[in-house]
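Engineer: need a structure here:
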Amino acid sequence: MSTEPATPAAEAPDADDLSQEAVRREKRARLLAEGKQAYPVAVARTHSLAAVREGWDHLEAGQETDDVVGVAGRVMFVRNTGKLCFATLQEGAGVRLQVMLSLAEVGEEALEEWKRLVDLGDHVFVEGRVISSKRGELSVMASRWEMASKALRPLPVLHKELSEESRVRQRYADLIVRQEARDMVRTRAAITRAVRRTLEEQDYLEIETPVLQLIHGGAAARPFRTHMNAFTQDMTLRIALELNLKKAVVGGVEKVFELGRIFRNEGVDSTHSPEFTMLEAYEAYGDQHTMAELMRSLWLAAADAVGSRQIETPAGVVDLDGEWRWLPVYTGVSEALREEITPDTPAERLRTLLTEREVEFDPAWGAEKLVLEALSELVEPTLLQPTFLCDYPPSAQPLARRHRTDPHLIEAWDLIIAGVERGTAFSELVDPVVQREVLEAQSLLAAGGDPEAMQLDEDFLRALEYGAPPMGGLGLGLDRMIMLFTGAGIRETILFPHLRPEAR
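Structural biologist: Have a look, this model is predicted:
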């Protein structure tokens, strides 16, 4: 993973911005000096803007009613004329509604205060009759108004939009002015609901496991480290959900899942974030094929929540309704290198083939690592349609069990869609003796300085010694699922991603 490039500071305010802030602060002071509230505890809102639109959308142009409503929202447009002022209010998901203030309805003092005190971005409350303007615009004709919250900073405007960097850094402003940002929040929520609902419909039970852990395990990744004062104990933030969920299966919770935040102290790029959301699910008496069926059902449910099972990508259309191919790792690498590659292929030969294809590698790597590098560089980027890359060499996944027909392989797959890994699953290793041997080998790597190697977790091994049933396990990066459906980078799918501190 690449290291995050130097991040520029958020856009510095220009002189006009600073002038506007000074004016707005003066208006706030004026409100307070006149005995009015700039930030009242509550306003007498009776209807949302959406409810007004839904309840009175039948009005014809010029039609008026005696129906009085109290509405509130952020001022996104304002036009102040002599005796009649117009404003557009916005709420929540971007629903907008026009309000009108006339001299005849609100009186001279209230109209003058509106012109004098209200700016774009302010939250205001308006009470009045529901009407349709002469141009057919559904509106509230105000009989009174009050400030609901005075904005001290000007909103980004069309001629000076937020840069991509500032959109991420100032997501609150991005959400105010850009419908696409609000749509992303709702798309993420819809996909998360669909994933959770699908699991619950298949009788999986959702549980929560600790974020703070004594020993990091369940994946090969560098952890974040912290310290618990109460126990005088160094701790890590979890890098996976796996081990505690497996303990629950040992205890009899036979179909279990967790949607949780994961923390990995690694590089940042368009597909990696140090904090992200992972789904892991485990099923007693399941295996990699059980998990493949579950994975497909999760993706189809998410697609239905978004609205289409065909996804446009720069490389072409992904058809989730089509065939989900199974491709053995050594078959895929053999096709890419145009030579049969097996678990017995010498590392020297692999180095020669990778050099010929200009694939970079560490000369110290063994054959299995070289095969995985060839897979990553030459095979995965070519896989547009959903593909289960399966039959990995053992070093790829220390927690997967050996293949039932070929001891040189493990029962594990990675799901590749549009050239990117989207999920993984194993037939889980449940033999406590073999698992101890694997984790001891990992702990030796950790002791030798490998920051991503797993540590020996005696409590996990003790749980397995009580007898773990045959088990299938699945992991799905929720952010990468959302990235595929939206075409966005990971920073866009995470509402408040981690960024370098702003330069001051």
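
Engineer: Please count neighbours and contacts with C-alpha atoms only from this point.
Structural biologist: OK.

Engineer: Let me see the ranges of the helices in the stretch 201-350 of the chain.
Structural biologist: Secondary structure of the stretch 201-350 of the chain by DSSP state H, counting those that start in this stretch: the helices cover 242-250, 288-306, 329-337, 347-356.

Engineer: Can you tell me which of those helices is most buried?
Structural biologist: helix 242-250 (a mean of 22; mean count of other CA atoms under 10 Å).

Engineer: how far is it from where the chain is centred?
Structural biologist: Counting by CA atoms, centre = their mean, to the nearest Å, helix 242-250 is centred 25 Å from the centre of its parent chain.

Engineer: now swap in stretch 258-268 and tell me
Structural biologist: That offset, for stretch 258-268, works out to 11 Å (CA atoms, centre = their mean).

Engineer: now do stretch 156-172
Structural biologist: The answer for stretch 156-172 is 19 Å, by CA atoms, centre = their mean.

Engineer: Return the set of buried residues in that stretch.
Structural biologist: Applying a neighbour-count criterion of 16 or more other CA atoms under 10 Å, one finds 156, 162, 165-169, 171 buried in stretch 156-172.

Engineer: Also stretch 223-232?
Structural biologist: In stretch 223-232, counting by 16+ other CA under 10 Å, buried: 223-224.

Engineer: Mind checking which of the buried residues of stretch 156-172 are in helices?
Structural biologist: 165-169, 171 (DSSP state H).

Engineer: Just put these in JSON lines and tack on distance to Leu350.
Structural biologist: Listed next are those as JSON lines, based on distance: CA to CA, whole Å:
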{"residue": "Glu165", "distance to Leu350": "42"}
{"residue": "Ser166", "distance to Leu350": "45"}
{"residue": "Arg167", "distance to Leu350": "45"}
{"residue": "Val168", "distance to Leu350": "43"}
{"residue": "Arg169", "distance to Leu350": "44"}
{"residue": "Arg171", "distance to Leu350": "47"}
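
Engineer: So which of the residues you listed is the closest to Leu89?
Structural biologist: Arg171 (20.0 Å; CA to CA).

Engineer: show me the contacts for that closest one.
Structural biologist: With contacts defined as CA atoms under 8 Å, 6 or more residues apart in numbering, the neighbours of Arg171 are 495-496.

Engineer: how close does it get to Ser149?
Structural biologist: Distance of Arg171 to Ser149, given as CA to CA, to the nearest Å: 19 Å.

Engineer: ok, now Tyr392?
Structural biologist: Taking CA to CA, one finds Tyr392 at 58 Å from Ser149.

Engineer: Proceed likewise with the subsequent sequence, for comparison:
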Amino acid sequence: MSEQELSLSEQEEIRREKLEQLQELGVNPYPYSFEVSNTSKQILADESLIRDDENTDTETVAVAGRVMNRRIMGKASFFNLQDAEGEIQVYIRRDDVATEELGNDLYNKVFKKLVDIGDIVGIKGFVFKTRTGETTIHAEEFYLLSKTIRPIPTPKEVENEDGETVVHDAFTDKEQRYRMRYVDLIVNPEVRETFKRRTQMVQVMRNVMNERGYLEVETPILQPIYGGAAAKPFVTHHNALDMDLYLRIANELYLKRLIVGGYDGVYEFSKDFRNEGLSRFHNPEFTQVELYVAYKDYNWMMEFTEKMLEKIAIELHGSTKVQVGEHEIDFKAPWPRVPLFEAIEKETGKDLYGKDLEELRAIADELHVETDESFGAGKIIDEIFGEFVEGKLIQPTFITDYPLEMSPLTKKHRDKEGLVERFEAICNGKEIANAYTELNDPIDQRERLEEQARLRAGGDDEAMTIDEDFLRALEYGMPPTAGIGIGIDRLAMIMTNSDSIRDVLFFPQMKPE
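Structural biologist: As a prediction, this is how the structure comes out:
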């Protein structure tokens, strides 16, 4: 006996026995196909399909899905069939589904005794309404399409001594739901709606950019030099080239190369990878869209961003207002624009503008913000902002005009010494987008990256590396450009009222079981 057989539960053993009985009856428990013509949602919405005394010539429907519950009543039964669009009731009667091969055994032995909740079946028949007014399919043909040999969790409602309804065996454990998303999608169908809404959100964004003529492109995931963000990379090794490669932390530098090459607008929905901790806002593998548009600046990009996210809210919710937890968030443009130092001073009473590294360290200590010897001025400012400001920004807000030290790829501010033309869009207490007037001066860019290299040598392992090919590309001339990265996962959390990034990822990263 195999190790797997020894570990089978009683229910799993019973289902395997049923599998053998089906095969003995000549029933293929895993046939090759079934022609589906209708979905549950379409049937429930189409009154013309309902057969009654006045409408006796309706079309036959063919649906497929899982058996989700059964009510056996002798020679006839009801069960609910769940497909990709929802659930619909099915009425099945012994004599109606008898076949030449099995006769009434198809109902008596197969349906009643060998079919379980979770099995995938196909039904052909006509639609009618029961006496209670429920739209139902009257089965004229029944097919087993996939026999499940592992029972799915089925919640049971029981009334306790106080007359309260208590639910047992519901598939509610968060960790199990994330690990076994396939089960989660079966027994918690509202989860499917979350991911449909995420896809709809991405489609709205794609449509907005396509309508403006921007080109969707693909850039390398495996990169010889990682760049475009301050983050730790994942490293791998290419055997044929005998060289280390990095999973990209951003696609910025490659998209800018395409602007150099002559495109006026390029974007990419990209999987990016950062070797960082896990939290309800962080997954090491995440999705963002990056967009770069020639001859524009960060002021233009703010207007573009707020209008696109306003459109997403309307398309998904029919309103600019979205309920997220206890907050009603309004995406109606225009959004507030608040300079970074002004936002920090408002919450801390400290003016950080123009302060040197030692002064910033002293202020951080006074504010009880933990820092490290490797931190530069920009990182200290970022820590203070994260501690005192970011979490309080619930309504969509543009935080603008960052210090030069925090933004090595950004053009210097045209009016404010020591600052750059950068904004972050903050919503529900977290950054959802980061954007610049892009630095296109190759001399300045080299100096900035060399400073990053010095920070890296000093112990900041998130500082950027020097990409000589990117610098060479800039030397061929990049037009004035606005760029942005929008976090798809975090935006999806807001648009679907989800508490954790894992709720909007089909397969989030988990520790081994």
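
Engineer: what TM-score do we get after superposing?
Structural biologist: TM-score for the superposed pair, counting by TM-score structural alignment, normalised by the length of structure 1: 0.91. Supporting figures: 487 aligned residues with a CA RMSD of 2.3 Å.

Engineer: Tell me which residue of structure 2 lines up with Tyr39 of structure 1.
Structural biologist: Under the alignment (TM-score structural alignment), Tyr39 of structure 1 maps onto Tyr30 of structure 2.

Engineer: returning to what we had before: closest to Gly128 of structure 1 among the ones in helices among the buried residues of stretch 156-172 of structure 1?
Structural biologist: Arg171 (33.1 Å).

Engineer: just to revisit the earlier point, would you tell me which of the helices of the stretch 201-350 of structure 1 gets closest to Ala396 of structure 1?
Structural biologist: helix 329-337 (11.0 Å).

Engineer: follow-up on the earlier one: between Tyr392 and Ser149 of structure 1, who's got more neighbours?
Structural biologist: A count of neighbours by other CA atoms under 10 Å puts Tyr392 above the other of Tyr392 of structure 1 and Ser149, at 25 against 19.

Engineer: ok, now how distant is the counterpart of Thr355 of structure 1 in structure 2 from Gly349 of structure 2?
Structural biologist: Aligning on TM-score structural alignment places Thr355 of structure 1 opposite Asp365 in structure 2. Counting by CA to CA, the gap between Asp365 of structure 2 and Gly349 of structure 2 amounts to 14 Å.

Engineer: repeat for Glu87 of structure 2
Structural biologist: 57 Å.

Engineer: Among these two, which residue is more densely surrounded?
Structural biologist: Neighbours per residue, other CA under 10 Å: of Glu87 of structure 2 and Gly349, the larger number sits with Glu87, 19 against 10.

Engineer: for structure 1, what's the longest strand?
Structural biologist: strand 64-80 (DSSP state E).

Engineer: Run the angle between the next helix-or-strand element following it and strand 64-80 for me.
Structural biologist: As assigned by DSSP states H and E, the chain's next helix or strand after strand 64-80 of structure 1 is strand 84-91. Put simply, strand 84-91 of structure 1 runs at 90 degrees to strand 64-80, going by axes from the mean of the first three to the mean of the last three CA atoms, to 10 degrees.

Engineer: In structure 2, what range does strand 84-91 of structure 1 match?
Structural biologist: Counting by TM-score structural alignment, strand 84-91 of structure 1 corresponds to 76-83 in structure 2.

Engineer: how far apart are that stretch and its match in structure 1?
Structural biologist: Stretch 76-83 of structure 2 differs from its equivalent in structure 1 by a mean of 0.8 Å after superposition (mean CA distance after the TM-score superposition for structure 1).

Engineer: who touches that stretch?
Structural biologist: 39-40, 63-72, 87-94.

Engineer: Equivalent analysis for stretch 269-282 of structure 2, please.
Structural biologist: Under CA under 8 Å, 6+ apart, the answer for stretch 269-282 of structure 2 is 218, 221, 231-234, 247-251, 283-290, 490, 499-502.

Engineer: Sort out which of these are buried, if you could.
Structural biologist: Using 16+ other CA under 10 Å, the buried members of the contacts of stretch 269-282 of structure 2 are 221, 231-234, 247-251, 283-290, 490, 500-502.

Engineer: Secondary structure class of Lys36 of structure 1, three-state.
Structural biologist: coil (DSSP: H, G, I helix; E, B strand; the rest coil).

Engineer: Next: Gly136 of structure 1.
Structural biologist: Under three-state DSSP, Gly136 of structure 1 comes out as coil.

Engineer: In structure 2, what residue corresponds to it?
Structural biologist: Checking TM-score structural alignment: Gly136 of structure 1 goes with Gly133.

Engineer: before we move on, what about Val438 of structure 1?
Structural biologist: Using TM-score structural alignment, Val438 of structure 1 sits opposite Arg448 in structure 2.

Engineer: Hmm, its match is touching Pro408, no?
Structural biologist: Yes - taking CA atoms under 8 Å as the definition, Arg448 of structure 2 is a contact partner of Pro408 at 5.5 Å.

Engineer: Make JSON lines out of the helices of the stretch 201-350 of structure 1 and add distance to Gln179 of structure 1.
Structural biologist: Output for those, formatted as JSON lines (distance: least, CA to CA, whole Å):
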{"stretch": "helix 242-250", "distance to Gln179 of structure 1": "37"}
{"stretch": "helix 288-306", "distance to Gln179 of structure 1": "16"}
{"stretch": "helix 329-337", "distance to Gln179 of structure 1": "42"}
{"stretch": "helix 347-356", "distance to Gln179 of structure 1": "46"}
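
Engineer: so which of the ones you listed gets nearest Val124 of structure 1?
Structural biologist: Comparing those by CA to CA, helix 288-306 comes nearest, at 33.6 Å.

Engineer: Which elements pack onto that closest one?
Structural biologist: helix 179-201, strand 410-417, strand 420-427, strand 471-477, helix 478-486 (3 or more CA pairs under 8 Å, 6 or more residues apart in numbering; DSSP states H and E).

Engineer: ranking these by burial, who's on top?
Structural biologist: strand 410-417 comes out most buried of those by mean count of other CA under 10 Å, with a mean of 27.
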